[in-house]
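In: Structure here, sequence nowhere to be found:
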């Protein structure tokens, strides 16, 4: 039996207090390749045109002068010293060599690697304005500086997109809600994996319907961003 619940209360954008937050804008997630995270989310990325919609959001935010913050996902060789089992997906990611980097400051072998930024997004992520945060190490923001960076900009409202909708992205959403942020998720700029238990995209969207202030399409998000910028 389905029970009707309230609709999302919506979020009114105030440009100077609003940021576009994107998670995992890397080849590992967007560039077709065997043995990468892309394989888990490929169907949903194609179905919802996630790469194209994400670029639309990035371009709109850049053109209109919104804050853009990016939370990347990297591991270093020293992270292999962990003695705590990393959970199911963590165990899988270690096995496929997920987003490995040689060192925090040594970029040898980084360019065009699985860890590198997805090429079509580089003109937004590397424009000198976007804040590329320190890496998150598992799912959410506890290991990086995303929340501090938002607070230091007096951001109160975030528009969010990211390919791993039901895992890393959802953890970021939950973390930001817990800090008191208003959160709008762009529903066709996220992906999700499928396993034996079901569809991760559907699970994420169901949760966002309960948790978030708004669930927008890319078209709706862009329209609202433009309207707020011209107010």
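Out: Noted; the coordinates are in hand. All values derive from a computational prediction rather than experimental measurement.
In: C-alpha only now, for contacts and for neighbours.
Out: Will do.
In: Kindly check the end-to-end length of stretch 113-128 for me.
Out: 22 Å (Cα to Cα, to the nearest Å).
In: Buried residues, that stretch. List them.
Out: 114-119, 121, 124-125 (16 or more other Cα atoms under 10 Å).
In: Secondary structure and distance to residue 88 added to these, as CSV?
Out: Below are those laid out as CSV (DSSP: H, G, I helix; E, B strand; the rest coil; distance: Cα to Cα, whole Å):
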residue, secondary structure, distance to residue 88
114, coil, 21
115, coil, 21
116, coil, 24
117, strand, 25
118, coil, 26
119, helix, 29
121, helix, 30
124, helix, 33
125, helix, 30
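In: Pick out the most distant pair among the residues you listed.
Out: Using Cα to Cα, the pair of these lying farthest apart is 114 and 124, separated by 18.4 Å.
In: mind checking the longest strand of the protein?
Out: The longest strand of the chain (DSSP state E) is strand 182-190.
In: what element comes up after it heading to the C-terminus?
Out: strand 194-195 (DSSP states H and E).
In: continuing past that next one, what's the next helix or strand?
Out: Downstream of strand 194-195, the first helix or strand assigned by DSSP H and E is strand 198-199.
In: Got another one to weigh against that:
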């Protein structure tokens, strides 16, 4: 295993290391599912993800990313997850994760769990995209359109959950021609192996993996 100057340790020695240049005119923070059901104690998925969320200080790191973005003058995009009452009543083709989420009433529009974490409530620097219902906003939301309208080329990605929505957004962002930096300590997954599996895939797919501290330092340097 090899550690980069960012503090992230690659698990696969043969993967090339890259450090992207931060161009503030074309860079944004992108956070998936910063909602109570994932990152608040008492949320529907807390029993599955809570231990990792706490251990990796995911909420604290996401808050720091938002603050750093505002200080650097770059936008923050949210990709929230939503299911309506009609979705719950009428969806018939549920895969594994859909079945789990529907069973625990996750992201049900109008519930506390569907709301944003109190520390992650959108501010005047936050663009809340249309909600996604599958694992990626690029398919069931307006991510590509919004990012292009704001002139974004480089996405600094964080959020929940590591091996599902974050990885799906990462894959689709790359397929749509965006450069993606994944923040390894600002995401978490369900179960002991999910985040490890996600990080292995990030190493192949992302343009770069780094940490909250490193990207904040680089944003500060780019802005000054």
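Out: On my side now, so go ahead. Note that the structure is a prediction, hence the values are computed from the model and not measured.
In: can you give me the helices for structure 2?
Out: Applying DSSP state H to structure 2 gives helices spanning 36-39, 46-55, 58-72, 85-90, 96-103, 137-140, 143-149, 167-175, 194-205, 212-223.
In: Out of those helices, the one nearest residue 14 of structure 2 is which?
Out: Among the helices of structure 2, the nearest to residue 14 of structure 2 by Cα to Cα is helix 194-205 (10.0 Å).
In: any idea what residue 148 of structure 2 aligns with in structure 1?
Out: In structure 1, the residue paired with residue 148 of structure 2 is residue 151, using TM-score structural alignment.
In: For the residue lying closest to residue 223 of structure 2 once chain neighbours are set aside, which residues are in contact?
Out: Leaving out its chain neighbours, the residue that sits closest to residue 223 of structure 2 by Cα to Cα, 6 or more residues apart in numbering is residue 72, at 5.4 Å. Residue 72 of structure 2 makes contacts with 24, 219-220, 222-223, as judged by Cα atoms under 8 Å, 6 or more residues apart in numbering.
In: Can you select the buried ones among those residues for me in ChimeraX?
Out: Selection of buried members from those for ChimeraX, criterion 16+ other Cα under 10 Å:
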select :24,219
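In: roughly how far apart are residue 119 of structure 1 and residue 26 of structure 1?
Out: Following Cα to Cα, the distance that separates residue 119 of structure 1 from residue 26 of structure 1 is 8 Å.
In: Next: residue 73 of structure 1.
Out: 8 Å.
In: got it, and residue 43 of structure 1?
Out: Using Cα to Cα, we find residue 43 of structure 1 at a distance of 17 Å from residue 26 of structure 1.
In: Residue 210 of structure 1 too?
Out: 28 Å.
In: Same question for residue 147 of structure 1.
Out: As defined by Cα to Cα, residue 147 of structure 1 lies at a distance of 20 Å from residue 26 of structure 1.
In: For the two, work out which one has more neighbours and name it.
Out: Higher neighbour count among residue 147 of structure 1 and residue 26: residue 26, with 23 against 17, using other Cα atoms under 10 Å.
In: Who are the contact partners of the aligned residue in structure 1 for residue 212 of structure 2?
Out: When structure 1 is aligned by TM-score structural alignment, the residue opposite residue 212 of structure 2 is residue 218. Contact partners of residue 218 of structure 1, counting by Cα under 8 Å, 6+ apart, are 53, 56-57, 186-189.
In: Repeat that for residue 11 of structure 1.
Out: 157, 182-184, 213-214 are the contacts of residue 11 of structure 1 under Cα under 8 Å, 6+ apart.
In: sorry, back to before: let me know which of the helices of structure 2 is the nearest to residue 131 of structure 2.
Out: That would be, of the helices of structure 2 and by Cα to Cα, helix 137-140, which comes in at 6.9 Å.
In: Aligned against structure 2, show me the partner of residue 89 of structure 1.
Out: Matched to structure 2 by TM-score structural alignment, residue 89 of structure 1 sits across from residue 97.
In: Tell me how many other residues crowd that match.
Out: Counted with other Cα under 10 Å, residues neighbouring residue 97 of structure 2 total 12.
In: ditto for residue 21 of structure 2
Out: Neighbours of residue 21 of structure 2 (other Cα under 10 Å): 10.
In: can you check residue 139 of structure 2 too?
Out: Neighbours of residue 139 of structure 2 (other Cα under 10 Å): 15.
In: Over to residue 28 of structure 2?
Out: If we define neighbours as other Cα under 10 Å, then residue 28 of structure 2 has 26 of them.
In: Distance check, it against residue 159 of structure 2.
Out: 14 Å.
In: Surely residue 3 of structure 2 touches residue 10?
Out: Yes - between residue 3 of structure 2 and residue 10 there is a contact at 6.1 Å, judged by Cα atoms under 8 Å.
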